[in-house]
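1. Give me coordinates for this.
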Amino acid sequence: MLSVLIPTYNCNVSKLVTAVHAQLNNSNFSFEIIVLEDGSTINLNSSKGLSNTTIIENKNNIGRVKARQALASKAKYNWLLFLDADVLPKTEQFITNYNNAIKLNFDAVFGGFAYYKTKPKDSVVLRWKYGSKKEQIPASTRNLSPYKVIISANYLIKKEVFNLINLKIEDNKGYGFDNYFAALLQDNNIKVLHIDNEVYHLGIEENKLSLKKQEQATLTLLHFYKTEDIKSHSNDLLLLFSKLNRYKLVWLFSLFFSIFKRSMKKNLLSGSPSITVLQIYRISYMCNTYRKGTTV
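-> Okay, here's the model as predicted:
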């Protein structure tokens, strides 16, 4: 009935797999867990031996998009539960909550993200602060605009719907594909439900890497804008950029980025980064890249 699919790269998923497996064992339906070691260079997986659990090892890294496609092709059940390797269910009712959601008339169900309240060390605070403010959102709010906050690290989807949507995403190892995935869900009128069934996000990277990923996600979004691959969407950043472009203000934000880039980065890489500064950085970075005609 349920295929739990976990792509991983150099990340120990033993705790995650053990926790999910224990909940599945207490359920009254058929299940399988498939872990795809996507070209990992170190062996951190000790989940072998669990019932209904399969470990697949790729020699070469194929990236998140193709890894998920490969997992879906191996799945034997109609409902797919995708989990990122660096998460952990928040409650012991995690599987029960998703099982209850299956009974509802929706095509995809998103459980949400959570972050521990204790502030981490300064070197990783940017990702924690951004996630706590922009990703840790209750289902009641997410359901008001169901395609706006789409986090693919924790979601349930019908297999035929996943194949319809995800196979449209081009082969790329970049970041920011949740935005495109959300746009495809909206463009295809997929019935989406959000529930409060969070996973804790454990893989909080260093500030420099976090900012780099924000830049890469922005470039991915800009790429889909330039190629007109995104038609219907609810992405705030892209909506703002489209408005600035329409009113011919991209040059102004591009100039702003050129002047204040260094001071903005200084704030974002500090121990007290401002999420407002991050949002300004993202839109001005997008405008600057667009105006320069940089290939994305």
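2. hey, let's count contacts and neighbours off CA atoms from now on
-> OK.
3. and F177, how many residues sit next to it?
-> For F177, the tally of surrounding residues (other CA atoms under 10 Å) stands at 22.
4. same thing with the one 4 residues further on?
-> Residue crowding around F181 was assessed by other CA under 10 Å; the count is 22.
5. So it versus N154, what's the distance?
-> Separation of F181 from N154 (CA to CA, to the nearest Å): 14 Å.
6. cool, and V65?
-> Noted for V65: a distance of 15 Å to N154, by CA to CA.
7. which of those two has more neighbours?
-> Per other CA under 10 Å, whichever of V65 and N154 has more neighbours is N154, with 24 against 19.
8. Before we compare anything, build this one as well:
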Amino acid sequence: MLSILIPVYAYEVGTLVHTLHQQASQLSQAWEIRLLDDASPSHWQVSNRQLDQLQGVYYQELTENVGRAKIRNLLAQQARYDYLLFLDSDSGIDQPDFLSTYLSQLAPSRVLCGGRSYLSKPPDTAYYLHWWYGTQREVRPAGIRRQQPYAGFMTNNFVVPKSVMHHIPFDETVTTYGHEDTLFGFQLQAAGIDIQHLDNPVLHIGLDEATHWLEKQRIAIQNLYRLHRQNPALQTQALQWWLRLHRTGLLQFVMPFFKKKSTHWEQKLLHQHQPNLRLLDLLKIYWLEEVHQAQQSPSSLS
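-> The predicted model follows:
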């Protein structure tokens, strides 16, 4: 009935898999856990290979890194059962009824999203920005997420019928970090697939060091711009603000100011305690216009 699918890259997943295995072993329905390693460095693979000895757990390694989209498609193709639970490898589960909560809500044309949580205690300073952003922007109860069910779709913790994944696979042209989940949510909405949000979160444990995390946000914005060019109806809050400012002509006047202040804003995000995330919002608008100016003429804006 349920295939639990975990793409793995450079992360030790033993605790997660053992927790899932313990819960799954108590279910009355059929299940499996599939781990697909995306060509991690060998020491990570050595650590995770032993999980293949658990009954119902299947571990496999790719020889070349294929990226976040393709690896999920490969897992979906390998899955034996009709419902697919995708989890990120850096997840933690602290709810004893995590799997049974999902099983009680399964439906043939419904996607289930459980949400995300973070540890309540701030991490070391190097990881604080990622944690702060997550707690302020990503942790939202199901009641709030239901108000805009397709907005901010996250792939770290969701169940999708295998038949839906067959018709709407992840876009494998998205090979760098960011917004393959935004596109997937947009495609679900276009296809009329219902999304049901639940309060069934997983902990996001694997935080990025602040400088690396901020650079990933810049890369994600480049992806977002390209995806918007291909799908003009795809929207995020950053896109909406950028389009509004661009079309009114205001952005050309403020870009010199944005350029002058961008490094200062980045430093404040990296080093301030409880940094003002509005600065990140401004940086995203700046990065969108930056990539637009580099790739397109103003007259070509959709």
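9. any chance you could map the strands in the stretch 1-150 of structure 2?
-> Using DSSP state E, counting those that start in this stretch, the strands assigned to the stretch 1-150 of structure 2 run over residues 2-8, 31-37, 57-61, 83-87, 91-92, 110-113, 116-117.
10. Rebuild the ones you listed as TSV, extending it with mean neighbour count and distance to M255 of structure 2.
-> Conversion of the strands of the stretch 1-150 of structure 2 to TSV gives the following (neighbours: other CA atoms under 10 Å; distance: least, CA to CA, whole Å):
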stretch	mean neighbour count	distance to M255 of structure 2
strand 2-8	25	39
strand 31-37	22	42
strand 57-61	17	46
strand 83-87	23	39
strand 91-92	23	39
strand 110-113	22	38
strand 116-117	22	35
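11. Save the ones you listed as CSV, and put in distance to Q237 of structure 2 too.
-> Formatted as CSV, the entries for those read as follows, by distance: least, CA to CA, whole Å:
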stretch, distance to Q237 of structure 2
strand 2-8, 28
strand 31-37, 33
strand 57-61, 37
strand 83-87, 25
strand 91-92, 26
strand 110-113, 20
strand 116-117, 20
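12. To Q272 of structure 2, which of these lies closest?
-> Taking CA to CA as the criterion, strand 116-117 is the member of the strands of the stretch 1-150 of structure 2 that comes nearest to Q272 of structure 2, at 22.5 Å.
13. once aligned to structure 1, how far is the closest one on average?
-> Its aligned residues in structure 1 lie a mean 0.2 Å from strand 116-117 of structure 2 after superposition (mean CA distance after the TM-score superposition for structure 1).
14. which residues are contacting that strand?
-> Outside strand 116-117 of structure 2, the residues within contact range by CA atoms under 8 Å, 6 or more residues apart in numbering are 134-135, 138-140, 156-157, 201-204.
15. And those residues, which two are furthest apart?
-> Farthest apart among those by CA to CA are T135 and N157. That separation is 16.4 Å.
16. gap between S242 of structure 1 and I195 of structure 1?
-> Relative to I195 of structure 1, S242 of structure 1 is positioned 30 Å away (CA to CA).
17. Between those two, point out the one with more neighbours.
-> Comparing S242 of structure 1 with I195 by neighbour count (other CA under 10 Å), the higher total belongs to I195, at 18 against 14.
18. check contacts around the equivalent of the more buried one over in structure 2.
-> The pairwise alignment with structure 2 assigns I195 of structure 1 to L198, based on TM-score structural alignment. Contacts for L198 of structure 2 were tallied using CA under 8 Å, 6+ apart; they are 112-115, 141-142.
19. what do you get for P96 of structure 2?
-> P96 of structure 2 sits next to Q23 when contact means CA under 8 Å, 6+ apart.
20. Tell me the counterpart of it in structure 1.
-> In structure 1, the position corresponding to P96 of structure 2 is occupied by E92, as judged by TM-score structural alignment.
21. Pretty sure N200 of structure 2 sits in a strand.
-> No. Counting by DSSP: H, G, I helix; E, B strand; the rest coil, N200 of structure 2 is not found in a strand; it is coil.
22. Just give the closest residue to it, not the sequence neighbours.
-> Spatial nearest neighbour of N200 of structure 2, excluding adjacent residues (CA to CA, 6 or more residues apart in numbering): G114 at 4.3 Å.
23. Which stretch of structure 2 lines up against stretch 148-165 of structure 1?
-> Alignment of stretch 148-165 of structure 1 against structure 2: residues 151-168, by TM-score structural alignment.
24. Ends of that stretch, what's the gap?
-> 17 Å.
25. can you check stretch 85-93 of structure 1 too?
-> The first and final residues of stretch 85-93 of structure 1 sit 19 Å from each other (CA to CA).
26. One more: stretch 85-97 of structure 1?
-> By CA to CA, the extent of stretch 85-97 of structure 1 from end to end equals 20 Å.
27. So which of the strands of the stretch 1-150 of structure 2 is nearest A191 of structure 2?
-> Across these, the minimum distance to A191 of structure 2, taken as CA to CA, is reached by strand 110-113, at 11.6 Å.
28. Report all helices and strands that that closest one contacts.
-> Packing contacts for strand 110-113 of structure 2, counted by 3 or more CA pairs under 8 Å, 6 or more residues apart in numbering; DSSP states H and E, involve strand 157-161, strand 194-197.
29. Mean neighbour count, those strands: which tops it?
-> Mean neighbours per residue, mean count of other CA atoms under 10 Å, is largest over these for strand 157-161, with a mean of 23.
30. average offset between it and structure 1?
-> Distance for strand 157-161 of structure 2, averaged over aligned residues: 0.4 Å (mean CA distance after the TM-score superposition for structure 1).
31. count of residues packed around N25 of structure 1?
-> Close neighbours of N25 of structure 1, defined as other CA under 10 Å, add up to 13.
32. Done for today, thanks.
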